[in-house]
Structure formats: structure tokens, C-alpha cells
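Show me the folded form of this:
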Amino acid sequence: MKTWKIIVLAAIVVVIDQITKFIVVSTMQIQQQIVVIPNFFSLFFIRNTGAAFSLFEGAQWFFYLTTVIALCLFVYFIKEIGDLNIWTGIGLGMAVGGMFGNFIDRLLFGSVVDFFKFVFGGYNFAIFNVADIGLTVGIGLVVIGLIVSEMKKKKTVAE
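Next comes the predicted model:
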């Protein structure tokens, strides 16, 4: 996958993330809940100063530093490998878009807008946003892409 396509995908993730966050911030009050599917899915507006499950809450310097390091690693990874397989390319685009989406929130507001809330049985899952989806799915796809690449290499060497 070409680098420009990865950048476009990252930009799409950022735009969708920022639009959804804008809608939530402009239409809901903090800690307001809108039940979409009872006992399963709600929109619940919070501002998170931490990571998933509020880990590292208030440690903004940590998030700035890790985001810059991760983005540098992704840029190096893209330049070093060049043309990536589709899984790795889509994964990198989604992950970079997710990082930028949350990074924008942290820079502008000192916190991240989260609003997707799921309940499984009696368990409340972490409240998250579109950027978090991009990060999580993206990293999973990068792993799949790297595994596929290694399997192809091994198959080529074996032949």
C-alpha cells in the first residue's frame, strides 16, 4: 500500500473522530447518557485525562511524549519498508489517525472526549471514541499484516 493512501486513511479517521467529538460536545452535557440499546449500548459523554480505563490519569506529558515517539516510529516504519501489504497499510493509517485524533484533543483541551459506552452483562466496558477504535483495530491489522508478510517470506524461501 502506498504511503499517500495511508496518509489519506489517517486523515479520514481524524476527520470522523473530530466530527463525532464535536457533535457530542455541542449536544450533550458531561456525564449525560443517551441509552441507545438498553443494558448494552449508550452514548455517555466524559472527558478523559488518562488512557483506557483512565490509566495514567492527568499525565499529559506522558501522552504527548508517547504519541510523538509512536508517530516517529510509524514514519520510520513506513519509509523503511516502503510498499506495505494491504493489512499493514490500513492498520498504520487507522492507528496514526487514532493517535492524531486523541492528540488533537489533548493539545486543545487537556483531555479526550469519550462517549461510546457498552455494558456486557453487569460489566461496564471502557468508554471510548472513534480514535480509540482506529488505534485498536489499526494495531491489530498491523500485527496481522506483519504475520502475513512473514508467512509469505517463509513460503517463498521454502519454495
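
Only C-alpha atoms from now on, for both contacts and neighbour counts.
OK.

list the contacts for the residue nearest the centre of the chain?
The centre of the chain sits closest to Leu135, judged by Cα atoms, centre = their mean, with a distance of 2.4 Å. Applying Cα atoms under 8 Å, 6 or more residues apart in numbering, we find Leu135 in contact with Met94, Ala95, Val96, Gly97, Gly98, Met99.

this one as well, want them side by side:
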Amino acid sequence: MPENRSARDTGRSVRPYGWMLVLAATVLLADQASKLWAVSALSDGRNIPVIPGLIELRLLLNSGAAFSIGEGVTWVFTLTTAAAVAGILYTGRRLRSPAWAVVLGGLLGGATSHLLDRLFRPPGFAQGHVVDFIGYGGLFVGNVADIALTLSCALLLLLTLRGIPLGAAVAKEGQPSS
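Take a look at the predicted model:
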């Protein structure tokens, strides 16, 4: 009879992957809920100052990428984002590091939310516009997913510079990492 071994018995941890998925779902839900609010509350063209001169809420439907770059090739962003989501899900299977679970969870949640916008928002399937509504001092307009993506990229850079691999477990004080 084959032996039924748990992930703990084999030395593999499935927890970081699960936390990655929980964080991704949280980012996705927060972003989509805030976009739903923005479309309903800001469609009349009004701006709501949050911190005058620095942050305002205003609706912008973005067919391009950051700073509205590539507005005529929305389908390219749709395919690229779908590939990124698939890549993150595949790569996440090797996770053992809680810090990398945060990175990949934030990236996955933000990318998935943008992918859903591209797939299901007007003007049509795979041509949809991303809902942006947080204006930053007239420089650019973003959303909650963009915040998650930016913070995740900053943490990714930090972990990379520190040489922490995806499969590295973070050592607790007094214990060696595996």
C-alpha cells in the first residue's frame, strides 16, 4: 500500500502558494470593487480632491499601458497580461519564501484584475479599457491594482538585490534557513 505523505513529510511547503493566492484574491477584489465604485460615482466627469494638489479621484478609461502608452494595441496588453498571469501561477508552485509569496500575490492580483478589465469591459472582448481613477498630482492616473503592482515590483527588486531565491524559506531567529 503506498504511503500517504503530507507536504510537511516531504519537506515541501504548500503554504506560501496558498498565501500567494489569498493575497492575489484580496488585491483582485479590492481593485474590482473600487473600480465599480469609481465608475458609478465618477462617470459624470467630476473630480474629488483627496489631498488638494496631490491626490484626486477622477475617472479615466485607459486602453493603453502605463501613462496610456500603446493605446492602439490593447490586444497586445491582453495577451501579455494573460501570459504573465499564467507565468506567475506556474512559478508560484516553487514558492517556499513568504516574502516571495507577497511579491507574486501582489503581481498576480494586479495582473488578473487588469486582465479582467481587458477581457470584459467596453469596448469589447480583449479590447477593454482599464478603469483608472486615482490621480497623482496631474502626473498620472492609476488604480488599486497599480498600487499593488508597484509595491510588489519594489519588493521584488529588494529580494533580488538581497539574493533571496523563490525557493528560500525565511529563517526564524536561531534557526538556519533551508
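
Mind checking the TM-score on these two?
In this superposition the chains share a TM-score of 0.83, using TM-score structural alignment, normalised by the length of structure 1; 145 aligned residues with a Cα RMSD of 1.7 Å.

hmm, back to that, corresponding residue for the residue nearest to the centre of structure 1 in structure 2?
For Leu135 of structure 1, the aligned position in structure 2 is Leu149, judged by TM-score structural alignment.

Where does Gln29 of structure 1 fall, secondary structure wise?
Counting by DSSP states H and E, there is no helix or strand that carries Gln29 of structure 1.

In this model Phe45 seems to touch it, though I could be wrong.
Yes. Using Cα atoms under 8 Å, Gln29 of structure 1 is in contact with Phe45, at 7.0 Å.

Turn the contacts of Leu135 of structure 1 into a markdown table, columns for secondary structure.
Below are those laid out as a markdown table (DSSP: H, G, I helix; E, B strand; the rest coil):
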| residue | secondary structure |
| --- | --- |
| Met94 | helix |
| Ala95 | helix |
| Val96 | helix |
| Gly97 | helix |
| Gly98 | helix |
| Met99 | helix |
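
Distance of Val25 of structure 1 relative to Ala52 of structure 1?
Distance of Val25 of structure 1 to Ala52 of structure 1, given as Cα to Cα, to the nearest Å: 20 Å.

Longest helix in structure 1, please.
Longest helix of structure 1, by residue count under DSSP state H: helix 130-158.

just to revisit the earlier point, out of the contacts of Leu135 of structure 1, who's nearest Gly82 of structure 1?
Taking Cα to Cα as the measure, Val96 is the one of the contacts of Leu135 of structure 1 closest to Gly82 of structure 1, at 16.5 Å.

so what's the closest one closest to, chain neighbours aside?
Nearest residue to Val96 of structure 1 in three dimensions, chain neighbours excluded: Ala10, at 5.7 Å (Cα to Cα, 6 or more residues apart in numbering).

Show me what that neighbour lines up with in structure 2.
In structure 2, Ala10 of structure 1 lands on Ala24 (TM-score structural alignment).

now Val96 of structure 1
Val96 of structure 1 maps onto Leu108 in structure 2, by TM-score structural alignment.

surely that match meets Val85?
Yes. Counting by Cα under 8 Å, Leu108 of structure 2 does reach Val85; the two are 5.9 Å apart.

out of these two, which sits in the busier spot?
Taking neighbours as other Cα atoms under 10 Å, Leu108 of structure 2 and Val85 compare with Leu108 leading, 31 against 20.

Now do that one against Gly92 of structure 2, distance only.
10 Å.

In the contacts of Leu135 of structure 1, find the pair that's most separated.
For the contacts of Leu135 of structure 1, and using Cα to Cα, no pair is farther apart than Met94 and Met99, which are 8.6 Å apart.

Between these two, point out the one with more neighbours.
More neighbours surround Met94 than the other of Met94 of structure 1 and Met99, with 32 against 24 (other Cα under 10 Å).

Who are the contact partners of the more buried one?
By Cα under 8 Å, 6+ apart, Met94 of structure 1 lies in contact with Leu9, Ala10, Val13, Gly134, Leu135, Val137, Gly138.

Thr74 of structure 2 corresponds to which position in structure 1?
When structure 1 is aligned by TM-score structural alignment, the residue opposite Thr74 of structure 2 is Gln60.

Determine the number of other residues adjacent to its match.
Gln60 of structure 1, neighbours per other Cα under 10 Å, totals 18.

what residues are up against it?
Applying Cα under 8 Å, 6+ apart, the residues contacting Gln60 of structure 1 are Thr49, Gly50, Arg106, Gly110.

Alignment lookup: the first one to structure 2.
Right, Thr49 of structure 1. Checking TM-score structural alignment: Thr49 of structure 1 goes with Ser63.

Done for today, thanks.
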